[in-house]
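Engineer: with the sequence up front, the predicted model follows.
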Amino acid sequence: MAYEAEGPDQELEESEQESVLERFDTPNPWLQKLFSMPGYGTVPTVAIGLLREVSPDRDERLLAAVKSEHGRMRRGYLLATTKWLRWIRTFPGRADDQWGYDYKLEYKGISITKAVIILGSGDQFQTYRTRAKPFVQMVNVIQQAMMWDAAHTDQTVVEALSTPVLPAGSLSEELQKLAEMHQQGILTPEEFAAAKQKLMA
């Protein structure tokens, strides 16, 4: 559904109470970049409570939020979290939709004050132009952060699985056990050499 500029009686209310999100420690360079972006951390206060209502996952953190409309007279908040891009409808009634970060997000101005945030799925969210661009820029960085997390989680799992678990004891005992495993055919010559080198490091 494409949006057109609407009259003043259908304007989103721009003034509302805002809160500042706490930054958290992370090795993710993209989240560190997000934390340093102008405008990061200031979100509508109600968005924090809405996330807690719809998400049972206490590790899901709010990273950005914008008040918006999704379709005719459906008002709510578009939230970017550490897990999902969420739309939480607050009027009429309550509803929650979520998307992964594999969709492209862009925005387009539709009037002097309004813009539409367009999700790659075709969903569109109308909000204020001054809020749309920073939100989309932050979500683009969050997408990079999610890809970084996925790549580094996969690498950590691979490293953990490829690291031989050696019994506790002195170095000579562990070398002796490796030699026995090699002699019994449990370890190939390559595996024996790699395990020995890792043990000696």
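Structural biologist: Received it, and whenever you're ready, just let me know what you need. Residues are numbered from 1 along each chain as shown.

Engineer: from now on I want contacts and neighbour counts done on CA atoms only, so please keep to that.
Structural biologist: Will do.

Engineer: quick check: residue 64 is in a strand.
Structural biologist: Yes: counting by DSSP: H, G, I helix; E, B strand; the rest coil, residue 64 falls inside a strand.

Engineer: residues contacting the residue nearest to it when sequence neighbours are not counted?
Structural biologist: Nearest non-adjacent residue to residue 64, counting by CA to CA, 6 or more residues apart in numbering: residue 80, 5.1 Å away. Going by CA atoms under 8 Å, 6 or more residues apart in numbering, residue 80 touches 62-65, 86, 139, 142.

Engineer: between which two of those residues is the distance greatest?
Structural biologist: Within the contacts of residue 80, 86 and 142 form the most distant pair, 13.3 Å apart (CA to CA).

Engineer: what's the spacing between residue 162 and residue 179?
Structural biologist: 19 Å (CA to CA, to the nearest Å).

Engineer: with neighbour numbers in mind, choose between these two.
Structural biologist: residue 179 (17 against 9; other CA atoms under 10 Å).

Engineer: below is an additional structure, to be compared with the one above:
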Amino acid sequence: MAKIEIQVDDNILSEASRILHSLGMDVEMAVNILLRRTIIEKGLPMTMTTPSLEPRNKITRVSGRSKLKITPEMVDEVWKAFLRYINGAEELTSLSKQVSLKTGMKNGSASIYLNFLANLVNEKPNTRALKFEDVEYLMSKIRTELGDDLYRKALKSLKKSIPYWRKNLSNSFADKVEEYCEKHSS
């Protein structure tokens, strides 16, 4: 891991530290998140323009929703967090926040991934869908790291989820999952 040194005005550092502390973070965490988001967004993850002096009613609103791609690194961090959940160390809510802070993954997405995994190993159906490649990857992690018993439960969970996905998703996700289950059931 690389170490960097940054020269910052004492007043700026003090004020930033105070604000970050109120958010449960420190400067190192914030810089780490900024650098990760810069890589993900291929640029600064914030606007560099100053607010307009025009009256608010003349400003066109731009949607705040963005399509941030979930990366393999984010999925790996979700898996590491899930292992802490399985071991009884922490709750899913706090783990999703930690994944979000560490990787830049949206908290809601981290929560969906963690709950998806929890449903898999508890043999419960899922109503949310992940990228199929992520499902395959996480299923392989369940099999290799958690064993065949939980893997069989996860397969049953996927099978229980197929009717919902087939009815409610417009893509071929249900077909891919069904094919996966048929291929890996023994």
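Structural biologist: That came through, no problem. This structure is a prediction, so every number in the text was calculated from the model and none was measured.

Engineer: TM-score of the superposed pair?
Structural biologist: For this chain pair, the superposition-based TM-score is 0.23 by TM-score structural alignment, normalised by the length of the second structure; 73 aligned residues with a CA RMSD of 5.1 Å.

Engineer: re the thing from before, list the buried ones in the helix or strand the residue nearest to residue 64 of the first structure falls within?
Structural biologist: If you go by DSSP states H and E, residue 80 of the first structure is part of strand 75-81. Within strand 75-81 of the first structure, the residues that qualify as buried are 75-81, counting by 16 or more other CA atoms under 10 Å.

Engineer: next one: residue 107 of the second structure relative to residue 152 of the second structure, how far apart?
Structural biologist: For residue 107 of the second structure, the distance to residue 152 of the second structure (CA to CA) stands at 29 Å.

Engineer: so between these two, which is more surrounded?
Structural biologist: Applying other CA under 10 Å to residue 107 of the second structure and residue 152 shows that residue 152 carries more neighbours, namely 21 against 18.

Engineer: which strand or helix spans the more buried one?
Structural biologist: helix 148-168.

Engineer: which element follows that helix toward the C-terminus?
Structural biologist: Immediately after helix 148-168 of the second structure, counting by DSSP H and E, sits helix 173-184.

Engineer: between strand 75-81 and the longest helix anywhere in the first structure, find me the angle.
Structural biologist: What stands out as the longest helix in the first structure, according to DSSP state H, is helix 129-162. Between helix 129-162 of the first structure and strand 75-81, the angle comes out at 40 degrees (axes from the mean of the first three to the mean of the last three CA atoms, to 10 degrees).

Engineer: elements contacting helix 129-162 of the first structure?
Structural biologist: Helices and strands touching helix 129-162 of the first structure, by 3 or more CA pairs under 8 Å, 6 or more residues apart in numbering; DSSP states H and E, are helix 29-35, strand 62-69, strand 105-109, strand 114-119.

Engineer: check which residues of the very next helix or strand once past it are buried.
Structural biologist: Going down the chain from helix 129-162 of the first structure, the next helix or strand is helix 171-183, by DSSP H and E. Using 16+ other CA under 10 Å as the test for burial, helix 171-183 of the first structure gives 174-175, 178-179, 182.

Engineer: now stretch 150-169 of the second structure
Structural biologist: Of the residues in stretch 150-169 of the second structure, 150-162, 165 count as buried by neighbour count, 16+ other CA under 10 Å.

Engineer: show me where the second structure has helices.
Structural biologist: With DSSP H applied, the second structure shows helices at 10-22, 27-41, 72-86, 92-103, 107-121, 132-141, 148-168, 173-184, listed in chain order.

Engineer: by how many degrees do the helix or strand just after the strand holding residue 80 of the first structure and strand 75-81 diverge?
Structural biologist: Note on strand 75-81 of the first structure: by DSSP H and E, the next helix or strand toward the C-terminus is strand 85-91. Counting by the same axes, to 10 degrees, strand 85-91 of the first structure lies at 160 degrees to strand 75-81.

Engineer: tell me what angle whatever helix or strand comes next after strand 85-91 of the first structure forms with strand 85-91.
Structural biologist: Next along the chain after strand 85-91 of the first structure, taking DSSP H and E as the criterion, comes strand 95-99. With the same axes, to 10 degrees defining the directions, strand 95-99 of the first structure sits at 160 degrees from strand 85-91.

Engineer: which strands and helices lie in contact with strand 95-99 of the first structure?
Structural biologist: strand 85-91.

Engineer: what residues sit buried inside the strand it packs on?
Structural biologist: Residues of strand 85-91 of the first structure classed as buried: 85-89 (neighbour count, 16+ other CA under 10 Å).

Engineer: do stretch 116-131 of the first structure as well
Structural biologist: 116-119, 124-129, 131.

Engineer: equivalent analysis for stretch 30-37 of the first structure, please.
Structural biologist: Residues of stretch 30-37 of the first structure classed as buried: 30-32, 34-35 (neighbour count, 16+ other CA under 10 Å).
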